[in-house]
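S.K.: this is a predicted model, with the sequence first.
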Amino acid sequence: MGTARRAAEAGLNTIWVVFLVDYLARLAAADRRAHWLVTHLDELAAVVLPMFRTLQVLRLVTLPRVLGRSIGQGFRDRVAMYTGVSTLLLLYLGALAILAVERDADGATIRSFPDALWWSG
């Protein structure tokens, strides 16, 4: 395994650990843990299932609520739009990158852009 691949895997694993710690900390801080767990199944999926990890970016949509109620709807709309576009761009670029690496590799299972897009999701 090449150095770049090991570094990429280490980075992905580090990000996953950060998501896991964040999820567990918020679960522990919840007053009604069972209710919190049921109402945050999307975040559980993002931690447990690799294909849903990009959903963590969507948490930025809730940022204005954290900052305060005085922020206007226009700002929330822009954050939502930028978040959505950024997520799609990251998925697309990730798919292109994995396709470039895997397309001609011996024993690779990712040979087409749709396969790479599924992997990047």
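M.R.: It's in.
S.K.: CA atoms for contacts and neighbours, from now on please.
M.R.: Will do.
S.K.: what's the first helix or strand after the longest helix anywhere in the chain?
M.R.: Secondary structure assigned by DSSP state H gives helix 73-102 as the longest helix of the chain. Sequence order places helix 113-120 as the next helix or strand after helix 73-102, per DSSP states H and E.
S.K.: packing partners of that next one?
M.R.: helix 73-102 (3 or more CA pairs under 8 Å, 6 or more residues apart in numbering; DSSP states H and E).
S.K.: quick one: buried residues of the helix it packs on?
M.R.: Buried residues in helix 73-102, counting neighbours by 16 or more other CA atoms under 10 Å, are found at 76, 79-80, 83-84, 87, 91-92, 94-96, 98-100, 102.
S.K.: next one: that helix to chain centre, how far?
M.R.: Relative to the chain's own centre, helix 73-102 is displaced by 10 Å; criterion: CA atoms, centre = their mean, to the nearest Å.
S.K.: here comes the other one, which I'd like you to weigh against the first:
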Amino acid sequence: MDDDSRMRRWETRTAYPLAVASLLYLGTYAAHVLVPGWPPLVHLVLRSLQFGAWGFFILDYAVRWRFSGEGWRFVPRHWLDTIVVVLPLMRPVRIMNAYDRMERLRGASRLPLHGRVMVYAGVSAVLLGFAGALTVYDHERTAPHATILTFGDSVWFTCSTLATVGYGDVTPVTAWGRTAAVGLMICGLGLLGAVTGSFSSLLVQRFARGDEDAGPPGR
């Protein structure tokens, strides 16, 4: 069996387990950040589950690297997967891969391309926004001179940043908080561009189809 076949089998078998591990990682991190008053043993269990899920992400990356046969070229060619391994909080954004793989197994997608782009962008924005809000809140809440003191402040900052509005009423003061903000800005621009481009393409196709149905002038 060649490496391509083994790669496809691995991706098909791990699609749902990776999606569950992604939600587990995000959920345990959220519980650790939002409920700091739990006993140390509970936080230890949460951290153990979190790092266990991260280990699964690393294993998946290593196996696909091995099956790809690309050597070190795999890293730049799969840059998003590389970033996800380094920054596992971005892993939930890849949950939509499970949906795409199952649709490919059925041989057809239930949604048109434009619909898939919009759904993917919407789900990614929600998951990315939640993960970004947790990260900013985790690093900002105890920082000196911080303006992001509650999780609500962090959610508001994340939404305004992802939407590329940036009101500036609350801003991060720590290095990690600002790094997360830059990542949110980049992702927000990308998601906004994907949705806008897809919607514009859909309108052009609809108008073009309407002109074709109407026929030439004077007919």
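M.R.: Received, thanks. Just so we're clear, the structure is a prediction, and the values are computed from it rather than from any experiment.
S.K.: center of the second structure - which residue?
M.R.: In the second structure, the residue lying closest to the centroid (CA atoms, centre = their mean) is Val93, at 2.0 Å.
S.K.: nearest residue to the aligned residue in the first structure for it other than its sequence neighbours?
M.R.: Using TM-score structural alignment as the criterion, Val93 of the second structure maps onto Leu58 of the first structure. Nearest residue to Leu58 of the first structure, sequence neighbours excluded (CA to CA, 6 or more residues apart in numbering): Thr83, at 6.4 Å.
S.K.: map that neighbour across to the second structure for me.
M.R.: Using TM-score structural alignment, Thr83 of the first structure pairs with Ser124 in the second structure.
S.K.: confirm for me that its match is in contact with Val93.
M.R.: Yes - using CA atoms under 8 Å, Ser124 of the second structure is in contact with Val93, at 5.1 Å.
S.K.: map Ala108 of the second structure across to the first structure for me.
M.R.: Aligned partner of Ala108 of the second structure by TM-score structural alignment: Ser70.
S.K.: and the gap between its match and Pro64 of the first structure?
M.R.: 9 Å (CA to CA, to the nearest Å).
S.K.: who's more crowded, the two?
M.R.: Pro64 (16 against 8; other CA atoms under 10 Å).
S.K.: show residues contacting the host helix or strand of Arg104 of the second structure.
M.R.: Here Arg104 of the second structure is covered by helix 96-106, with elements defined by DSSP H and E. Contact partners of helix 96-106 of the second structure, identified using CA atoms under 8 Å, 6 or more residues apart in numbering, comprise Thr12, Ala15, Tyr16, Ala19, Ser109, Arg110, Tyr120, Val123.
S.K.: contact partners for the first one?
M.R.: In this structure, Thr12 of the second structure makes contact with Arg101, Met102, judged by CA under 8 Å, 6+ apart.
S.K.: swap in the fifth one?
M.R.: By CA under 8 Å, 6+ apart, the contact list for Ser109 of the second structure reads Glu103.
S.K.: let me know the secondary structure of it.
M.R.: Three-state call for Ser109 of the second structure (DSSP: H, G, I helix; E, B strand; the rest coil): coil.
S.K.: circling back: can you lay out the contacts of helix 96-106 of the second structure as TSV showing distance to Ser5 of the second structure?
M.R.: Output for those, formatted as TSV (distance: CA to CA, whole Å):
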residue	distance to Ser5 of the second structure
Thr12	11
Ala15	15
Tyr16	19
Ala19	22
Ser109	22
Arg110	25
Tyr120	27
Val123	30
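S.K.: and which of those is nearest Asp213 of the second structure?
M.R.: For the contacts of helix 96-106 of the second structure, the minimum distance to Asp213 of the second structure (CA to CA) is 25.5 Å, reached by Arg110.
S.K.: what sits against Tyr92 of the first structure?
M.R.: Listed by CA under 8 Å, 6+ apart, the contact partners of Tyr92 of the first structure are Leu117, Ser120.
S.K.: from Leu63 of the first structure, how far out is the residue nearest to Leu58 of the first structure?
M.R.: 11 Å.
S.K.: please apply the same query to Leu55 of the first structure.
M.R.: If you go by CA to CA, the gap between Leu55 of the first structure and Leu63 of the first structure works out to 14 Å.
S.K.: okay, those two: which has more neighbours?
M.R.: Comparing Leu55 of the first structure with Leu63 by other CA under 10 Å, the one with more neighbours is Leu55, at 17 against 13.
S.K.: once you drop chain neighbours, what's closest to the more buried one?
M.R.: Distances taken as CA to CA, 6+ apart place Ala46 nearest to Leu55 of the first structure, at 6.3 Å, with adjacent residues excluded.
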